[in-house]
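*Asks:* quick one, fold the following:
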Amino acid sequence: MEHITQNVDEWIRRDTKAITELVSALVQCQTPSPPGDTRGAMILVEKFLSARDLSFKRVTAEDTMPNLLSTIPMATEGRHLMLSGHLDVLPAGDEPGWHDDPWRGKIVDGRIWGRGTSDMKAGVAVMLFSYYYMFQLRKYLSGRLSLALASDEETGMGRGTGHMFTQIPSEMEADCVLSPEPSGTEAITFSSKGYLQFNVSVATRGAISGYPNQSPSAIRIAADIIRDLDELENISAELPPSIKGLLEDAHYREWYNAMYGEGSAEVIPAISVNVGTIAGGSSPSVISPGCFFEVTVVTPTGMDPEVVFKEAKAIVGRYPEAQIEFEGADIGDISATDHEMPVILQNVVTKLGWPKPKLTPDIAISDLRYWRYRGIPGFWYGPDGDNVSAANENVEIQQVLHLVRTYVLASVQYLQEDSSL
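*Replies:* Alright, predicted model coming up:
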């Protein structure tokens, strides 16, 4: 194993500038979702793979949202390890406080700046270079290593990883999946919360503003419904034992809040209701005849979103002027905490001189759910994500290089043919 580690260190030193510039170039390929057009970023990915004689294929539901799968067969048969990531990112530009163009990909002060740096253009670069280095080490290994890059992760409408599972299910099956989603380098994420999305429309007769006797206001009714939907947060949930046990530890909760922000540990078992968009009315002089709003409810791991939607329907049903429409839902997903991959990651990270990462549940949703739902273990280990949805998102270059080392060495251990390597 020592000579492999030396080779990897040498390759990373040689490629440090190239790794950094690839992250920056991927940020400059604007891929906000919506609309989720990732074609420019996918061209960069395909050029990277082609230049290194790494074969791939597209498995695409919509032309503007390409997906890619590439697989390296090792020297002998064995297990299948999958690297999973996405090219789309959250929108940017409306948040206050940006000190530069969010799509510039500026490299300064040991960091790369811009929307998508941590979620997850840096992660894509980590996977690409790790995948290439593993290709060079394939004669020492057994099994297969695959790279799955998807679009449509941020909106989660099934046109990315979900589509690949529909089209090439046998090729997407794996023994374990890793993803450099922004967990923070002191954490390995083993679960995600679920979500429920629905919209509510309110319709009334409408009238001139001075005649409230002629019509109620659709906006006022919508406001009352939004207030009442807070009742959903009172529904109790039974957490899986692996999550419940962690949160019962006061020291763990203190660490978790320090890692992810005060109050984060308390959010893990809670239901949260968010009204993301609202539209209504045509004039301040008219009692609004219509109002429409969209809601996302984030549910604890282990809770059935249908239970929450049934209660939401009952709440909206109190108002005869209103209708509710289901948009989508995913139950929270989880992997066993006693799987060997977290142990491998922890050992690799500590040998590299970094703090031992703790196993953590997460709030955010990822494409790992497609594997976890099928009983395939999947884990995040990625950069810090403090500003993922805020101004001045950035990633530390040293973290990116650390992640490349970690992914290669952990993958080697998982796929090694001979434990004496």
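
*Asks:* make it CA atoms for all contacts and neighbour counts henceforth
*Replies:* OK.

*Asks:* and residue 166, what element?
*Replies:* Using DSSP states H and E, residue 166 sits within helix 161-167.

*Asks:* strands along the stretch 101-250 of the chain, start to end?
*Replies:* Using DSSP state E, counting those that start in this stretch, the strands of the stretch 101-250 of the chain run over residues 107-108, 111-113, 142-150, 176-179, 187-192, 194-203, 207-208.

*Asks:* in the host helix or strand of residue 47, what counts as buried?
*Replies:* Following DSSP H and E, one finds residue 47 within helix 39-51. Neighbour counts using 16 or more other Cα atoms under 10 Å place 39-42, 45-46, 48-49 of helix 39-51 among the buried residues.

*Asks:* mind listing the helices for the stretch 151-300 of the chain?
*Replies:* Assigned by DSSP state H, counting those that start in this stretch, the stretch 151-300 of the chain shows helices spanning 161-167, 169-172, 218-229, 241-247, 250-260, 264-267.

*Asks:* by contact count, what packs against the last one?
*Replies:* To tie it back to what came earlier, the one meant is helix 264-267. helix 250-260 (3 or more Cα pairs under 8 Å, 6 or more residues apart in numbering; DSSP states H and E).

*Asks:* also this sequence, please, to line up against the first:
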Amino acid sequence: MAIIRVFLSKRKNSNFWQMRWIDPDTGREKWQSTKTNIKRDAEREAGRIEKELNEGTYYRRSTISWKDFRSRYETEVAVGHAIRTQQKIGTVFNYVETHCNPKRLVNLNETAISKMVKKLREKGLEEVTIKNSLGHLKSALEWGKSQKLIGQVPDFPKFRRARTKKAMRGRPITLEEFERMIEAIPEVIKPLGKSEGSLERHAEIVASWEFYLWGLWWSGLRLEESMNLYWDREDALCVDLEGEFPMLRIRAEAEKGNKDRMLPMTPEFAEFLEDVPEDERTGPVFNPRANKQYRDRMLPSSVSKIVADIGEKANVVVGDKGNMDKVTGERKFRFASAHDLRRAFGMRWSKRVREFELKELMRHESIATTQEFYIEENTQDTARSIWAACQADSRSTSRSTRKKSPKRKKSHRIKRDSYST
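*Replies:* Below you'll find the predicted structure:
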């Protein structure tokens, strides 16, 4: 590799000494001011720049705007990620523009990032969400450094590591609670009119939501997976009822783990799907409908909100938000969501299959996730059942002993003092 030499020169239109060298990438001559008219200081600066050029650490302060940086990253880097990841990156960049509003990339420094974290906390975002968002931002800035757009990546705030195990935001709901949600659907999605046509359309909409919620209950699918489940599309999550066992085919683009997979389907969900007439097995499996249909299908975010509204109307409380309502002063509760139906599915099957089988059924990337959220809870249930059975058996034995055993003599009784020896 050729050594880069930096030379000093004087230009007629400048009082400062100028450095010049040949850029090895372009073959063109580059000039840069030393910002001094003292030759000895200029030589020191030229020596420093020459050293950085040969070590590959040279950086010239970039003037790229934040807008141009975002455009480059989204079109050159983010586009290669999964759709969900692209959406998260876009959300993080929106946070930056809302709370930092940097004109240039170099304006996004430690102070700006710290202020953004403060604003996100005030907004109510959880620590893990903020931490993950900063991870995407840091990756983007590291790419900017590799492109010589910034000299160094700013230091990011450190988050304290939680000492307790990660808790579920909700909980597995019971069958009785789920049936209450089914009954609450007409109370959330009300008819737009009283005409026969309006009532008939309303009945169809309610039926589409009943089918959807039962599908979540039996399948354990994540909400976005369920909205991307098709009967006949190879480029999406697809149902396959033709083989020896019913299966789900998941393409990498449609799955959180970003891998092509063939996964088993539970018998209950298979029977649920087989009840659908064959001539209706086209397009999306689930298509919950809205009263006001603005597009062909509802967005996952809209579906999620309506499921949460149904959980609230059914009064299925799954947790405490940990804060008070600023208007009423009452404690805020978390009501059942689509993911709580998935939790219920996981808890039911944790009692029927081994943990590595449950991992595949839940499509967890790590067995640790399965163990953390389901196996320990199942162990608690097992312990509870064992103790209940033991206590019931003890009461039964005690009753039978009182009825059948002869009265013992006083000499057979163990004195309390004997335990102390």
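
*Asks:* and the TM-score between these chains?
*Replies:* The TM-score (TM-score structural alignment, normalised by the length of the first structure) is 0.21; 152 aligned residues with a Cα RMSD of 7.5 Å.

*Asks:* which neighbouring elements make contact with the longest strand along the second structure?
*Replies:* Ranked by residue count under DSSP state E, the longest strand found in the second structure is strand 317-324. Secondary-structure packing of strand 317-324 of the second structure (3+ Cα pairs under 8 Å, 6+ apart): strand 331-335.

*Asks:* got the angle for the strand it packs on vs strand 317-324?
*Replies:* Counting by axes from the mean of the first three to the mean of the last three Cα atoms, to 10 degrees, strand 331-335 of the second structure lies at 150 degrees to strand 317-324.

*Asks:* and the helix or strand following strand 331-335 of the second structure, what's buried?
*Replies:* Using DSSP H and E, the helix or strand that follows strand 331-335 of the second structure towards the C-terminus is helix 338-350. By neighbour count with 16+ other Cα under 10 Å, helix 338-350 of the second structure contains the buried residues 338-347, 349-350.

*Asks:* tell me the first helix or strand C-terminal of helix 338-350 of the second structure.
*Replies:* Next element after helix 338-350 of the second structure (DSSP H and E): helix 355-362.

*Asks:* now do whatever helix or strand comes next after that following helix: which elements does it pack against?
*Replies:* Following helix 355-362 of the second structure in sequence order, the next helix or strand is helix 367-370 (DSSP H and E). Here helix 367-370 of the second structure touches helix 355-362, going by 3+ Cα pairs under 8 Å, 6+ apart.

*Asks:* where do the strands sit along the second structure?
*Replies:* 7-10, 17-22, 29-33, 229-230, 237-240, 247-250, 261-264, 317-324, 331-335.

*Asks:* got the angle for the helix ranked longest in the second structure vs helix 338-350?
*Replies:* For the second structure, the helix that runs over the most residues, judged by DSSP state H, is helix 376-404. Helix 376-404 of the second structure runs at 50 degrees relative to helix 338-350, counting by the same axes, to 10 degrees.

*Asks:* give me the buried positions along helix 376-404 of the second structure.
*Replies:* residue 378.

*Asks:* ok, back up a step: what comes up buried for the helix holding residue 166 of the first structure?
*Replies:* Buried, per 16+ other Cα under 10 Å, within helix 161-167 of the first structure: 161-165.

*Asks:* now, which of those sits nearest residue 400 of the first structure?
*Replies:* residue 161 (23.9 Å; Cα to Cα).

*Asks:* so how far is residue 43 of the first structure from the closest one?
*Replies:* 18 Å (Cα to Cα, to the nearest Å).

*Asks:* likewise for residue 292 of the first structure?
*Replies:* Distance of residue 292 of the first structure to residue 43 of the first structure, given as Cα to Cα: 38 Å.

*Asks:* cool, residue 380 of the first structure as well?
*Replies:* 25 Å.

*Asks:* same question for residue 122 of the first structure.
*Replies:* 16 Å.

*Asks:* and what of residue 334 of the first structure?
*Replies:* 33 Å.

*Asks:* list the helices and strands the helix or strand encompassing residue 406 of the first structure packs on?
*Replies:* Secondary-structure assignment from DSSP H and E places residue 406 of the first structure in helix 397-415. Applying 3+ Cα pairs under 8 Å, 6+ apart, we find helix 397-415 of the first structure packed against helix 2-28, strand 76-86, helix 122-136, strand 142-150, helix 340-351.

*Asks:* out of the ones you listed, nearest to residue 297 of the first structure?
*Replies:* Closest approach to residue 297 of the first structure among these (Cα to Cα): strand 76-86, 23.2 Å.

*Asks:* what comes up buried for the closest one?
*Replies:* Buried, per 16+ other Cα under 10 Å, within strand 76-86 of the first structure: 78-86.

*Asks:* how about the residues you listed in TSV, adding distance to residue 11 of the first structure?
*Replies:* Below are those laid out as TSV (distance: Cα to Cα, whole Å):
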residue	distance to residue 11 of the first structure
78	26
79	25
80	24
81	22
82	22
83	20
84	22
85	23
86	25
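
*Asks:* nearest to residue 57 of the first structure, of the helices and strands packed on helix 397-415 of the first structure?
*Replies:* Comparing these by Cα to Cα, strand 142-150 comes nearest, at 10.0 Å.
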